[in-house]
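J.: quick one, structure for this:
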Amino acid sequence: MKKILGTVAFLNILFATSAQNISGTVTDKNNSPLNGSTVIVSTKNFRQSRLTNESGSFNFSNLDPSLKYKLVIEYVGKQTFDTITTAQQNTMLNIILDEAAAYLEPLEVRAVRASDKAPFTKTNISKDEIAKINLGQDLPFILNQTPSVTTTTDAGNGVGYTGIRIRGTDATRINVTLNGIPFNDAESLGSFFVDLPDFVSSANSIQIQRGVGTSTNGSGAFGGTINISTNEVNKKAYAESDNSFGSFNTWKNTIRLGSGLLGNHFTLDARLSRITSDGYINRASSKLTSFYTSAAYIGNKNSLRLNIFSGKEKTYQAWNGVPQDSLKTNRRYNSAGTEKPGSPYNNETDNYTQKHYQLFYDHSFSSKLKFNTAFFLVRGKGYYEEYKAGENLGDYGLSDTVVTDLIRQRWLDNYFYGQILSLQYKTQNDELTIGGSWNIYDGKHYGKITWSEAKVPNDYRYYNLPARKTDENIYVKWMHSINTKWNTFADVQYRYVMHNMQGFEDNHNLFIKRKFNFINPKAGINYSYNGWNAYLSYALAHKEPNRDDFEASLQQQPTAETLHDFEAAIERKKNKYNLSATFYYMLYKNQLVQTGQINDVGSYTRINVPNSYRAGVELQGGVAINSWLNAGGNITFSSNKIKRFTEYIDDWDNGGQKAVEHSNTNISFSPNTIAAATVTFIPLKNMQLNFVSKYVGKQYMDNAQNENRKLNDYFTEDFRLNYTLYKRLFNQIDFIVAVNNIFNKLYEPNGYTYPYMYDGGLINDNYYYPAAGTNFMIGLNIKL
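T.: Model prediction:
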């Protein structure tokens, strides 16, 4: 924290130099600012780009007044603006972009995203911003600098299995959609980005909503929503190659091709990716491949788009963690595969293939009324393999007198399919959206013994457990402009969920059938004037338990979780700076948390606790000090508490469990402080030097707030260099150099704990997932 504050203090005393400028605002025909417009100023040997802020403003300073500059402005769904101008008299432009004639905005995305004037907490990330940091690490690390975000990595270097938390809430409470289509696993409710490696290379934009946010499709959002859009039209033909190499023998190779808009109606886009890495943790290797294709017809009133994309991952398991006593002596230790005598088993791997099919149809009845629908199918199949020593075959439904070494595979074989749709009516003062979705998950869980020292039937299946889940929702959203300053928002959703699970891995005869009915209202008000923006909102959300929570008898079944989310914010945005403060209070009823209790079917499952909350403030700011120096950052201060719960600790001395009462304890993995900052120097035209800082306060690995079961706080700094050459052999060449953790901080962003009573005392058995020390990546991206 001292380093962050010192950097900010240094920047505040720097002298801002004067310069010739080209600046202005970009609006639509209703005089509404177009936030996120791409503005490009260029000459033959010079090019700079900016994104307009929420007031639609942009500014280019320190320009040569003797030159003529080409000014190009682009915004999705609008006609491109193109002109020649100068900076002789600090040129100020007010530009209105008209609707594109042969284009329908991706309505499936607009239906679930929060608009600029919606009273919800959000961050938008553009394609250009993604490209500057996309060197092969998974999506959570692309989002790492956004407010209230913490990330985890099993392999230690951000490749392979990774995780994300927003405001301390884990991935099972973060709703993720791809073009408005649900991505979360239907049963675990988590999002496994490793199944779609390098998907961000096909993303045109990403929106993160923190808190409940607006109604969306799929699982309930308790910590946030992440919406990834790939359906924007690339009007110009392109061919691009992205390649990077770095520490731990990490490679990324990506090829992207696009036809542009053919005959004013057709487009075709494609991507092929390959990522490999040995990982920081021993044997934590990753072999990841993926492809993406999209073909579209775009008319004046209709559009049809087909997306087909897939990912295949093979990762050596690194999910056991490193024992606490090994952190100082061998922090890269991996116990996976070590049950095999001699050298570790070489195929202790996770293997999964996921294929996505998305078909979209949009229709414009008029300039005010538009309709969209999409059908989708996700096909997933894969397994993880383990060498197990000294297994009793009685646990596998065979002879209980035989103990043997064996190799087993645990399989998932599933189909996930459904439909989304929305009808949107928009006038100058009102925007009404009626939407919803239905989806069905059909999955099989089964286990196989593929080899054994003792004789077993060939490809013997020791369990075979089907599961089915139905999820339906409908929502209505209404945004109303009272006048040019005030907007109101109302949103209500009905959601129906049904689970039908015919057995669990450790309880084959436990059949569970549960139904849930949720009503989720939301409302808020927004004020915008002269660069000021403020809003106040309330949202109610419910979420069903995940698959593991149901592994209990009918008498101990969990109830659904409820969240009341209150948000208030104020922000100020000008050409040279921006400041904002967001206050939130998230009150949980019946939140499911780990207590250590073993239920009546012998499983450690989460238990509903009556009252818990998260309360905090998110501060953000940025300043353009002069033409060659700018800085930005965010910091979150929060309190995250469970008001009362009972912890259960296994008693190995006397048998059973010991109960310990707790009150007002910190929620696990919820740091009280999260901060991020970036300082950008522009020493040369087309070159950026970025110093990136991240601070995460201490976190407890369970809910007892025990100082012996925690993750220490950590502060890391990264360095990035971006340099672009234009019209040199190729149309554009981007050089990227990233040095991560430049001060070689040894830290652990994730872990787990198992406390128990033994020999009259409390033993805390802790395991950690260490992050890599200093490491690097070098990228070379070419646009033909």
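J.: all contacts plus neighbour counts: C-alpha atoms, from now on.
T.: Noted.
J.: show residues contacting stretch 308-319.
T.: The set of residues external to stretch 308-319 that reach it, using Cα atoms under 8 Å, 6 or more residues apart in numbering, is 154-155, 160, 194-197, 281, 283-294, 334, 336, 347-358.
J.: packing partners of the helix or strand containing residue 777?
T.: Residue 777 is located in strand 775-783, with elements delineated by DSSP states H and E. Packing contacts for strand 775-783, counted by 3 or more Cα pairs under 8 Å, 6 or more residues apart in numbering; DSSP states H and E, involve strand 238-246, strand 730-740.
J.: would you turn these into CSV with distance to residue 10?
T.: CSV is the format used below for the helices and strands packed on strand 775-783 (distance: least, Cα to Cα, whole Å):
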stretch, distance to residue 10
strand 238-246, 32
strand 730-740, 23
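J.: possible to save these as JSON lines with distance to residue 73 and mean neighbour count?
T.: Formatted as JSON lines, the entries for these read as follows, by distance: least, Cα to Cα, whole Å; neighbours: other Cα atoms under 10 Å:
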{"stretch": "strand 238-246", "distance to residue 73": "19", "mean neighbour count": "19"}
{"stretch": "strand 730-740", "distance to residue 73": "19", "mean neighbour count": "18"}
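J.: to compare with the earlier structure, here is another sequence to fold:
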Amino acid sequence: MKPSISRRPPGCSTVRVTRLAALCLLAGLAQSLQAASLQGTVVDESRSPLTGAHVQVRAGSRVLANAATDSLGQFLLEGLPEAPLVLRLSYLGHRSLRETVTPPSLLGELVLASVALEPGELIVSADRARPTDAASYSTIDGEELELRHQGQDLARLLDGTPGLVSFSYGGNPAGYSEIRLRGFDQKRVDVQLNGVPLNDPEDHYVYWVDLPDMGSSLVEAQVQRGTGVAATGGNNFGGAVRLSTGFSPTPGLGLEAGVGSFGTRRQALTWSSGRQQDGWQLETRFSQLRSDGFRERSDLSSWGLAISGRRSLPGGGELRLSHFNGRQLSHVAWDGVPLSLLEAGQRTANSYAAYPNSVDDFRQPQFTLQLTQPLGGWVLDGTLYQIRGDGFYETYKQGEDLEAFGYQPWTRTLEDG
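T.: Have a look, this model is predicted:
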């Protein structure tokens, strides 16, 4: 029998084997990546499951996954890299748990120890979403806010939350900025700070720039997508943002300073008395922020002040007084860069502010008095507040009539003698 003669080019079989091996290697790699998961059960000290506990996985400062436990206290996170990661668990009224884990891993039961809440630490609000509510929301706790905050405005601090994007007119994190929630502008987003509306009563706009460095005082921020559980205001069609400030558990004096790109400088001085034996606690913060801005003539100079005090009342109640103030002096950079200049590479152009003194100078102080008092199975919650606006902006208009600004034309005749 004659041996068969192959007409395949030399090396063809080797090429096919190599390709097959490469495909098998890629398939095995993909399978190993999909198999990298974390699974566990969050319970309290009595081994009862904690429903709705927050589960977060980080790689350094980057958040890889967020989830909540189910009715059995269980969670399953998939698609994680096989590398050391930081797992953080938190639940209201319990101490947070932080562990370093390497997926894939079955963690079993993870116990969160209960911790007693001081009177007034829990702010009761019907507009705050809970795990049992039929609402889509994201809650940013104090630890996450501390990692994010670098002196930027609140709008920029919330950037990256699911469904929310933000931008600043000057191109830097400070100065005039806006948010978009589910595609709606901030006139359709109900924003509250400690239950006090921040939307302007006249135009429903939110002037984040009037609260410089407010992120230093926040202990929680919640973004609700859609109408959700927000029951106040007619401008919550796009969603709601709930911001809460708090008090330091220990007395102390702190000083922060930092520098950044575009000539940004920030200094902050904080002081807390801690909880006194008579039930009083006082806190204050003073901040200064300056920036040259990314765009031409978009520099900013601002300061912010926060003074808060609280007094414990019999029966677990609390009386709280707060004053937030600040002044922002910024050059006008409200208009966008024309397409012709963008195509020419002039991304920092600000031709609409050719007048060197086109500035916006404004203050919006806020005074708040709040009472929270448990009454059996009910809670009495009352808020009295005042918000004032004071300031101006200056610019140059060419070819405009006085009537367009509300002035009536007038003439004056000068006579000899």
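J.: list the buried residues in the strand holding residue 777 of the first structure.
T.: Neighbour-count burial for strand 775-783 of the first structure, counted by 16 or more other Cα atoms under 10 Å, picks out 775-783.
J.: contacts for that strand?
T.: Contacts for strand 775-783 of the first structure (Cα under 8 Å, 6+ apart): 135, 238-247, 730-742.
J.: now do it: distance to the chain's middle.
T.: 22 Å (Cα atoms, centre = their mean, to the nearest Å).
J.: quick check: angle from it to strand 730-740?
T.: Using axes from the mean of the first three to the mean of the last three Cα atoms, to 10 degrees, the direction of strand 775-783 of the first structure lies 170 degrees away from that of strand 730-740.
J.: hey, where'd the strands end up in the stretch 651-784 of the first structure?
T.: Ranges of strands in the stretch 651-784 of the first structure, per DSSP state E, counting those that start in this stretch, are 657-666, 673-681, 687-696, 699-700, 710-711, 714-728, 730-740, 750-758, 761-769, 775-783.
J.: so can I have JSON lines of those strands showing distance to residue 205 of the first structure?
T.: Output for those, formatted as JSON lines (distance: least, Cα to Cα, whole Å):
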{"stretch": "strand 657-666", "distance to residue 205 of the first structure": "35"}
{"stretch": "strand 673-681", "distance to residue 205 of the first structure": "21"}
{"stretch": "strand 687-696", "distance to residue 205 of the first structure": "22"}
{"stretch": "strand 699-700", "distance to residue 205 of the first structure": "31"}
{"stretch": "strand 710-711", "distance to residue 205 of the first structure": "33"}
{"stretch": "strand 714-728", "distance to residue 205 of the first structure": "20"}
{"stretch": "strand 730-740", "distance to residue 205 of the first structure": "20"}
{"stretch": "strand 750-758", "distance to residue 205 of the first structure": "28"}
{"stretch": "strand 761-769", "distance to residue 205 of the first structure": "30"}
{"stretch": "strand 775-783", "distance to residue 205 of the first structure": "19"}
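J.: so of those strands, which one's packed in deepest?
T.: Per-stretch averages of neighbours, counted by mean count of other Cα atoms under 10 Å, single out strand 699-700 among these, with a mean of 25.
J.: residues in the second structure matched by it, start to end?
T.: Applying TM-score structural alignment, one finds that strand 699-700 of the first structure aligns to no residue range of the second structure.
J.: which other helices and strands contact that strand?
T.: The elements that strand 699-700 of the first structure packs onto, with contact taken as 3+ Cα pairs under 8 Å, 6+ apart, are strand 710-711.
J.: what range in the second structure matches the strand it packs on?
T.: Here strand 710-711 of the first structure fails to align to any part of the second structure, judged by TM-score structural alignment.
J.: count the residues that sit near the counterpart of residue 396 of the second structure in the first structure.
T.: Mapped onto the first structure by TM-score structural alignment, residue 396 of the second structure lines up with residue 387. Here the number of neighbours of residue 387 of the first structure (other Cα atoms under 10 Å) works out to 22.
J.: mean shift of the helix or strand harbouring residue 387 of the first structure relative to the second structure?
T.: Under DSSP H and E, the secondary-structure element containing residue 387 of the first structure is strand 369-392. Compared with the second structure after the fit, strand 369-392 of the first structure shows a mean deviation of 1.7 Å (mean Cα distance after the TM-score superposition for the first structure).
J.: quick check: buried residues in that strand?
T.: Within strand 369-392 of the first structure, the residues that qualify as buried by neighbour count (16+ other Cα under 10 Å) are 369-389, 392.
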